[in-house]
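Participant: Got a predicted model here, sequence first, then my questions.
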Amino acid sequence: MEVLDQLHRTIALKDIPKRIISLVPSQTELLCDLGLEDSLVGVTKFCVHPHHITTDVTVVGGTKNIHLDKIKALQPDIILCNKEENTKEIVDACERICPVHVSDIYTMADSMKLIEQYGVLFNRVKEAELMISQMKCEIGGFKSFLKDKKVLTVAYFIWKTPWMVAANNTFINHLLELNKFANAFEDNTRYPEVLTEESVHFENVDVVLLSSEPYPFKEIHKYEVQGYFPKAKIVLADGEMFSWYGSRLLKAFEYFKTLRLSLENNLAC
């Protein structure tokens, strides 16, 4: 069997993979929701959904640092990676052990394509089709909800020291657009450093979202950024909802509705 991954590389497999290692937290959750938890033999320490997975399955490192000896010992049939989460060096090293599928996600369409590919790869076509159908339904309902909502200018922070935001050419930016949020840093790409000068102020930003991951922003950080955004509402955001591109998206749009309603109430005060 030959399949393409999202980098358009051909992956040759003798059979449906039975022993899977996932090096991406959102993809681990996706696999479990497709009914493949029993096939997982290795995950990362950041794979927190389902909550018991790192207890029941061997942890083989993080997303940027892996233990190749552990991976080899697990004798996987396939290793699942992501272009952004994992380095090329990790992918190359894993390919010396077994076939590697690499995802590359920038849009909802990319996410649904990944689910479709996993459906074929792991003989879960019906489950994948149902998940994609549910996702399309969630998107449709959310777009109807937003129909008469105004566009809000938003800055989405992912890191501190240095302060970094999600800008253009990212999955987060795509979801911001779906939320009718105009990214204050849309002229930048990927994850630029900002707030490099204490004197800089952004007067036109309505909302600053401080993500829960990869940097775990807390209440205290609201006060640190408020001076840079004097007119903005500073809000702690669930980073999983904005950056996990697997089955977590089935829960994300209800969260986005709640977030928007909360913002409207606060901005009206």
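Facilitator: Done, it's in.
Participant: drop to CA atoms for contacts and neighbour counts, all remaining ones
Facilitator: Fine.
Participant: what ranges do the strands span in the stretch 51-200 of the chain?
Facilitator: Counting by DSSP state E, counting those that start in this stretch, one finds strands in the stretch 51-200 of the chain at the ranges 58-59, 78-82, 100-103, 152-159, 164-165, 181-183.
Participant: and of those, who's closest to Pro214?
Facilitator: Between Pro214 and those, the tightest spacing by C-alpha to C-alpha is seen for strand 152-159, at 6.1 Å.
Participant: Pasting the second one now:
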Amino acid sequence: MKIVSLVPSITEALFDLGLTENEVIGRTKFCIHPEEKVKNVAVIGGTKNINIEKIKALQPDIILANKEENIKEQVEALMEDFKVVVTNVETIEDNYYLLKNLGLLFNKEEKAQQFNLKTYEVLSQTKINYPIKVAYLIWKNPYMTIGSDTFIHRILSEIGFKNIFENKTRYPVIETEDLAEADIIMLSSEPFPFKEKHIEELREFYPNKKIMIVDGEAFSWYGTHIAKCDNYFKELISEANFV
């Protein structure tokens, strides 16, 4: 079966489940894991600017898309010529069924179940000592954070953090003053590439707060990625517990 994936975390999951470059024949430029495998797969644009002609030339049997990461009109255009599976992952349960369905679709049920069990193990065994209030920033100019109906929020909650913007939805714009309640300000490595200089900018407003860069993939890449983040979460929690 020839597959085109329009979603970075799903591309990673396909290879983790045991598919090969002979099966995954198209990917976005943001599909970077696993590096040694994806380098051999044709790039068909970005998640938001798909090159439909390139995809047509590949003649895939199936295209995997995502409600949030891809543009509706582009996905609908592909549906005219190809079988397109559109995913939507907001919760841990959604993630479970994503892997289960990929396993069924590509005859990798056992491997999918192994990753699902490992994901639940990672999230159940990695907890902070007490609820720590956090603000998780995904963008700058303007600052944007995450509401309670996002996958990032669910991962934060699962490992014991309390999102101070849990009363909001999706990705609201906020002001620097809105961060006052947070014990920790987390600056995600993606989609905006926060760096040390951005920590210093916020430290001018909040000199006594803990402000840290966090691995955006560990919180936002659904599929198989969370199952591989146990050491990262343990290190993060160990650091957070000193707040």
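Facilitator: Yep, that arrived. These numbers come from a predicted model, not from an experiment.
Participant: Indicate which one of the strands of the stretch 51-200 of the first structure is closest to Asn265 of the first structure.
Facilitator: Once the strands of the stretch 51-200 of the first structure are compared by C-alpha to C-alpha, strand 152-159 is nearest, at 13.5 Å.
Participant: Now name the helix or strand holding Glu217 of the second structure.
Facilitator: If you go by DSSP states H and E, Glu217 of the second structure is part of helix 216-220.
Participant: follow-up on the earlier one: let's have the strands of the stretch 51-200 of the first structure in JSON lines, adding distance to Asn265 of the first structure and mean neighbour count.
Facilitator: Shown next, in JSON lines, are the strands of the stretch 51-200 of the first structure (distance: least, C-alpha to C-alpha, whole Å; neighbours: other C-alpha atoms under 10 Å):
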{"stretch": "strand 58-59", "distance to Asn265 of the first structure": "43", "mean neighbour count": "20"}
{"stretch": "strand 78-82", "distance to Asn265 of the first structure": "38", "mean neighbour count": "23"}
{"stretch": "strand 100-103", "distance to Asn265 of the first structure": "38", "mean neighbour count": "24"}
{"stretch": "strand 152-159", "distance to Asn265 of the first structure": "13", "mean neighbour count": "22"}
{"stretch": "strand 164-165", "distance to Asn265 of the first structure": "25", "mean neighbour count": "24"}
{"stretch": "strand 181-183", "distance to Asn265 of the first structure": "16", "mean neighbour count": "20"}
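Participant: what range in the first structure matches the helix holding Glu217 of the second structure?
Facilitator: Mapped onto the first structure using TM-score structural alignment, helix 216-220 of the second structure spans residues 239-243.
Participant: And the contacts of the matching stretch?
Facilitator: With C-alpha atoms under 8 Å, 6 or more residues apart in numbering as the test, stretch 239-243 of the first structure has contacts from 171-172, 175-176, 211-214, 248-249, 251-252, 255.
Participant: returning to that earlier point: for the strands of the stretch 51-200 of the first structure, which one sits closest to Asp69 of the first structure?
Facilitator: Smallest distance to Asp69 of the first structure across these (C-alpha to C-alpha): 11.8 Å, for strand 58-59.
Participant: and that closest one, what does it pack onto?
Facilitator: The helices and strands touching strand 58-59 of the first structure, judged by 3 or more C-alpha pairs under 8 Å, 6 or more residues apart in numbering; DSSP states H and E, are strand 40-43.
Participant: how far does the strand it packs on sit from the chain's center?
Facilitator: Mean C-alpha position of strand 40-43 of the first structure versus that of the full chain (C-alpha atoms, centre = their mean, to the nearest Å) differs by 19 Å.
Participant: again, but for stretch 82-98 of the second structure
Facilitator: On C-alpha atoms, centre = their mean, the centre of stretch 82-98 of the second structure falls 12 Å from the chain's centre.
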